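>>> what shape does this take:
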Amino acid sequence: MAAPILEVDMEHPSPRHIQRAVEVLERGGLVAYPTDTYYGMGCDLGSKKAIERLYQLKGRDKKKPLSFLCPDLSDVARYAHVSNFAYRTMKGLTPGAFTFILEATRLVPDLMMTRQKQVGIRVPDAPLARELARALGRPLVTTSVSNLEGEPLTDARDIKDALGHGLDLILDGGVTLNEPSTVVSLIGDTLEILRQGKGRLED
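Model (predicted):
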């Protein structure tokens, strides 16, 4: 059965809608939701089974770790080693369209790390996505929603047609025409742009 679609307000999500999505995530479900970049689909960082389902649905090699999103900067330090340099850099860029590569702490599941024990973490400029992670009480594993050709899906109905069989809930925030996040490595207190996307460092 295809996942139901729930219309939501991206900027001011209703607590009722957040609660429904959190219940799905707590059961190990997969939820699609709008972000400040593309639509994302994600699950609870604490559910290994859900993370494996997400890899399968995305058709992604498990050697390529997924990133996860935190509700705010204070949560990032639980899952990554944040130096003063990294903190100052992220403070100026969050919430925003950036994925930061950092050294992982022991709280991060092996499935989510590179061989170098690094992770990608986002604090998106998307109140709905941040509120989901906050209400869940754990980060949301996240990946962009795309079709078999790898093209991003920007409309909830297209997401249902393509991936509804593998999702448990789709939060419809309208059509999102966006770019991917900018990936920034902060390893070794050096700032390196690994992928230029929507986030602009001059901002």
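
>>> please make it C-alpha for all contacts and neighbour counts, starting now.
OK.

>>> in three-state terms, label residue 162 for me.
helix (DSSP: H, G, I helix; E, B strand; the rest coil).

>>> which non-adjacent residue is nearest it?
residue 147 (6.5 Å; CA to CA, 6 or more residues apart in numbering).

>>> what's near enough to touch that neighbour?
153, 162, 163 (CA atoms under 8 Å, 6 or more residues apart in numbering).

>>> next up, for comparison:
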Amino acid sequence: MAKYFDVHPENPQPRSITQVADAVRSGALIAYPTDSCYALGCQLGSRDGIDRIRSIRQLDDRHHFTLMCRDFAQLGQFVRVDNDVFRAVKASTPGSYTFILPATREVPRMLQHPKKKTVGVRIPDHVVTQALLAELGEPLLSSTLLLPDEEEPMTQGWEIKDRLDHAVDAVVDSGDCGTEPTTVVDFSSGEAEIVRRGAGDTARFE
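As a prediction, this is how the structure comes out:
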């Protein structure tokens, strides 16, 4: 059964955040809130976590995982960003955007797109997520919690606990989340390509 953490959305309890971070470091797969919708997360290099996310979401090996980063400095350790792209990404973060960029050597090969050698990155505008990332001190490997054959993600932590009780190790419930995933922009070629229109405004990339 998954551990359940009821975390205040604006003033997250430090003890709960520490417990969740410790669980992630120990290999746990968590469901947690973001500024777009609930997501699945695990430690950056966790092969087991990746396999479990693939199983839950029925993903193939071409799926781009996302590194949930605390800030731009951390993001820059894991992807290569040239000057033009830097300005566009900087102006859109933190926020509901995922950017696909060339991966650096810091990114485990199993997280990179098998042909493009790219990875998704984002900086969330969510108090609880930011508190967790600060406690972890490293990015969280993340994927939208959208189940197969369903059009929208679940919006309530208790619902996730009920449905995925034996599939995840912990659920962080901070109340209602949205149903719209991030806007995904691919900068791997140097030009902005909108891969998915979501919660983030696409006007600046068109």
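
>>> quick one: TM-score?
Between these two chains, after superposing, the TM-score reads 0.92 (TM-score structural alignment, normalised by the length of the first structure); 202 aligned residues with a CA RMSD of 1.6 Å.

>>> for the residue at minimal distance from the centre of the second structure, give its distance to residue 119 of the second structure.
By CA atoms, centre = their mean, the second structure has its centre lying nearest to residue 142, at 3.3 Å. Separation of residue 142 of the second structure from residue 119 of the second structure (CA to CA, to the nearest Å): 11 Å.

>>> what touches both of these two?
Common neighbours of residue 142 of the second structure and residue 119 (CA under 8 Å, 6+ apart) are 65, 66, 67.

>>> among those, which one is most surrounded by other residues?
Compared across these, residue 67 has the highest neighbour count, 27 neighbours, by other CA atoms under 10 Å.

>>> the second structure: strands as residue ranges?
3-6, 30-32, 39-43, 66-68, 97-102, 118-122, 140-144, 170-173, 183-186, 193-196 (DSSP state E).

>>> those into TSV, with extra columns for distance to residue 83 of the second structure?
Output for the strands of the second structure, formatted as TSV (distance: least, CA to CA, whole Å):
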stretch	distance to residue 83 of the second structure
strand 3-6	41
strand 30-32	33
strand 39-43	30
strand 66-68	21
strand 97-102	13
strand 118-122	17
strand 140-144	25
strand 170-173	37
strand 183-186	16
strand 193-196	17
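
>>> and the spatially closest residue to residue 7 of the second structure that is not a sequence neighbour, what does it touch?
Setting aside the residues directly before and after it, residue 7 of the second structure is nearest to residue 174 in space (CA to CA, 6+ apart), at 5.1 Å. Going by CA under 8 Å, 6+ apart, residue 174 of the second structure touches 6, 7, 8, 9, 33, 128, 157.

>>> how near is the residue nearest to residue 162 of the first structure to residue 9 of the first structure?
24 Å.

>>> now do residue 176 of the first structure
13 Å.

>>> more neighbours, these two?
Set residue 176 of the first structure next to residue 9 and count neighbours by other CA under 10 Å: residue 176 wins out with 18 against 15.

>>> for the nearest residue to the more buried one once chain neighbours are set aside, what are its contacts?
Ranked by CA to CA, 6+ apart and with sequence neighbours excluded, the top spatial neighbour of residue 176 of the first structure is residue 154, at 5.1 Å. By CA under 8 Å, 6+ apart, the residues touching residue 154 of the first structure are 38, 39, 175, 176, 177.

>>> just give me the closest of these to residue 101 of the first structure.
Among the contacts of residue 154 of the first structure, residue 38 lies closest to residue 101 of the first structure (CA to CA), at 19.1 Å.

>>> surely that closest one touches residue 176?
Yes: with contact defined as CA atoms under 8 Å, residue 38 of the first structure reaches residue 176; the gap is 6.5 Å.

>>> buried members of the contacts of residue 154 of the first structure into PyMOL, please.
Selection of buried members from the contacts of residue 154 of the first structure for PyMOL, criterion 16 or more other CA atoms under 10 Å:
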select buried, resi 38+39+176
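
>>> distance to residue 82 of the first structure added to the contacts of residue 154 of the first structure, as CSV?
As requested, the contacts of residue 154 of the first structure are arranged in CSV below (distance: CA to CA, whole Å):
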residue, distance to residue 82 of the first structure
38, 26
39, 27
175, 35
176, 31
177, 32
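
>>> and the contacts of residue 154 of the first structure, which is closest to residue 91 of the first structure?
For the contacts of residue 154 of the first structure, the residue nearest residue 91 of the first structure by CA to CA is residue 38; the value is 22.4 Å.

>>> quick one: map that closest one onto the second structure.
Mapped onto the second structure by TM-score structural alignment, residue 38 of the first structure lines up with residue 37.

>>> so who does its match touch?
Per CA under 8 Å, 6+ apart, neighbours of residue 37 of the second structure: 144, 145, 153, 154, 155, 177, 178, 179, 180, 181.

>>> one more: residue 81 of the second structure?
Here residue 81 of the second structure is in contact with 101, 102 (CA under 8 Å, 6+ apart).

>>> ok, 10 Å please
75, 87, 89, 101, 102, 103, 187, 188, 190 (CA atoms under 10 Å, 6 or more residues apart in numbering).

>>> okay, now the first one: neighbour count?
What that stands for is residue 75 of the second structure. Neighbours of residue 75 of the second structure (other CA under 10 Å): 19.
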